[in-house]
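A.B. asks: based on what follows, work out the 3D shape:
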Amino acid sequence: MSLFKEIRLSVEMSFATLETTLAVHFGIPPDDYGKFRARIKQLQRLGFPPGVNVGRGTKFAYTVDHFLQSGIALELLNSGLTGKLVTDLVTEHWQKIGAGIWAAHDRSPRNPWSEHRGPDVHLDIEVQGLKNSDGKFARIQVEDDYSRLEPIFSVGRQRCVVSVNLTAFSNDILENLFKVGQFSEYSVQNAIKKYGKIIPELKSPSFLNKGFEWYRVGLFDSGGNDLSHG
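C.D. replies: Presented below is the predicted three-dimensional model:
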């Protein structure tokens, strides 16, 4: 029996709803929910998702942004990246990652309001210095031509490339949000369509320097054109 009795028109949710929906998305059996909850709590101890300030006895209404941020962070954790590196990347570049999720959703045949169709959208991350697990050097790129990822480090340098298919990710995680969380597709669509307005405003290449940390971000369309130039 569903824990959720009616279709929700808002996209705010409790921690229990966020946890249960993500657990279903990742195929976690009920007996392992405790371990899965511990992984989410690990992210919270790192101040993630951003804007969430919870403590003992404190209730917080999570938004669809928090839900998607947590989902993509857990995807990256499953690839072997460390918690600190993952939370840094997602926090610093959520606007562009969100734009990639919107582009993937907007082009998906499973989106009943889509006016566009196109290749899958990918989030590619290239990390230098993974041995130290501190995220000192990283390149993050959103694109829909998988072959476009080009190494930015010299040949022979240690690096790790992680790729997430944002089209598959958005299809599956939003479907679970509709079914498990009982949110209306229309309300979720309205909550994420704001990222479609971000795409033409982005600048590329965009560099963020914080001490030894280096991130580069790019967003590309189906023809290999850089959408970041507007």
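
A.B. asks: from here on, contacts and neighbour counts on C-alpha atoms
C.D. replies: OK.

A.B. asks: tell me the strands in this structure, going along the chain?
C.D. replies: Listed in chain order, the strands of the chain (DSSP state E) span residues 122-128, 137-143, 159-165, 206-210, 213-219.

A.B. asks: any chance of TSV for those strands, columns distance to residue 101 and mean neighbour count?
C.D. replies: Listed next are the strands of the chain as TSV, based on distance: least, CA to CA, whole Å; neighbours: other CA atoms under 10 Å:
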stretch	distance to residue 101	mean neighbour count
strand 122-128	9	23
strand 137-143	9	24
strand 159-165	10	16
strand 206-210	19	11
strand 213-219	11	21
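
A.B. asks: now show me the structure for the sequence below, then we'll compare the two:
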Amino acid sequence: MLTYAAAEAVLAGMYGLGSDIQGKAFRARLKHLKRLGVPLGSNPGRGTKIWYHDEQLFQWAFCLELAEFGVDPTMVVSFIRTSWEDIFEHFKEARHRPQGPTELCFYAEPRFMAAQVSGEGKPFDYQWRDAGKVRIAGTRRCLVINLSAMVREMDILRVGADSTQPKEQ
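C.D. replies: As a prediction, the model looks like this:
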């Protein structure tokens, strides 16, 4: 489990952000996601200390990855709400995949305009693929996130930010 500060440090580290940036724009982005409801179910009220588990950290990280592609946060949060159970199962699987062609990737063909205009369909038509099997031949646009690499990086960053270990005096 991580405190908010430690979770923020892990997430900021994923994007190579220092504490000066972390304290401004990045923190605002995380707070905006919290206002929209991510991490899911973490609204204990003001002044209550929250401990974040892997699942909640993964939710934030996945939202931030989609933000890197320019996906609107409200669309991302809606997608997380409807698909999180499946995504989380794959996060757990990704942790155990070795580095290389069997790393687990989220592969999506975005359909944002069609989903918004028609009000039907999903904004992401997604699949899970091994890194070595990601092919885009014939696909006009796609988005790929290497979940295995993401989890590996988060685990490394977490070692430095882990607030569950007692600090030596």
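
A.B. asks: overall similarity of the pair, as a TM-score.
C.D. replies: In this superposition the chains share a TM-score of 0.79, using TM-score structural alignment, normalised by the length of the second structure; 159 aligned residues with a CA RMSD of 2.8 Å.

A.B. asks: picking that back up, redo the strands of the first structure as JSON lines? Include distance to residue 42 of the first structure.
C.D. replies: Rendered in JSON lines, the data for those read as follows (distance: least, CA to CA, whole Å):
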{"stretch": "strand 122-128", "distance to residue 42 of the first structure": "21"}
{"stretch": "strand 137-143", "distance to residue 42 of the first structure": "22"}
{"stretch": "strand 159-165", "distance to residue 42 of the first structure": "21"}
{"stretch": "strand 206-210", "distance to residue 42 of the first structure": "24"}
{"stretch": "strand 213-219", "distance to residue 42 of the first structure": "22"}
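
A.B. asks: indicate which one of the ones you listed is closest to residue 51 of the first structure.
C.D. replies: Using CA to CA as the measure, strand 206-210 is the one of the strands of the first structure that comes nearest residue 51 of the first structure, at 20.5 Å.

A.B. asks: helices or strands next to that closest one in the packing?
C.D. replies: Under the contact criterion of 3 or more CA pairs under 8 Å, 6 or more residues apart in numbering; DSSP states H and E, strand 206-210 of the first structure touches strand 213-219.

A.B. asks: matching residues in the second structure for the strand it packs on?
C.D. replies: No residues of the second structure are matched to strand 213-219 of the first structure when aligned by TM-score structural alignment.

A.B. asks: before we move on, the earlier item: right, and the strands of the first structure - which one's nearest residue 15 of the first structure?
C.D. replies: Among these, strand 159-165 comes nearest to residue 15 of the first structure, with 24.7 Å by CA to CA.

A.B. asks: show me the contact partners of that closest one.
C.D. replies: Judged by CA atoms under 8 Å, 6 or more residues apart in numbering, the contacts made with strand 159-165 of the first structure from elsewhere in the structure are 75-76, 79, 120-130, 153.

A.B. asks: switch to 10 Å and redo it
C.D. replies: When contacts are taken as CA atoms under 10 Å, 6 or more residues apart in numbering, the neighbours of strand 159-165 of the first structure outside the stretch itself are 72, 75-76, 79-81, 101, 104, 120-131, 137-144, 146, 149, 151-153.

A.B. asks: got it, and stretch 4-23 of the second structure?
C.D. replies: Surrounding stretch 4-23 of the second structure, the residues in contact under the criterion CA under 10 Å, 6+ apart are 1-3, 26-30, 49-54, 56-58, 60-61, 64-65, 68, 150, 153-164.

A.B. asks: which ones among these lie within helices?
C.D. replies: 27-30, 54, 56-58, 60-61, 64-65, 68, 150, 153-161 (DSSP state H).

A.B. asks: now, of the residues you listed, which are buried?
C.D. replies: Neighbour-count burial within those applies to 30, 54, 56-58, 60-61, 64-65, 150, 154-155, 157-158, 161; the criterion is 16 or more other CA atoms under 10 Å.

A.B. asks: thanks a lot, see you next time.
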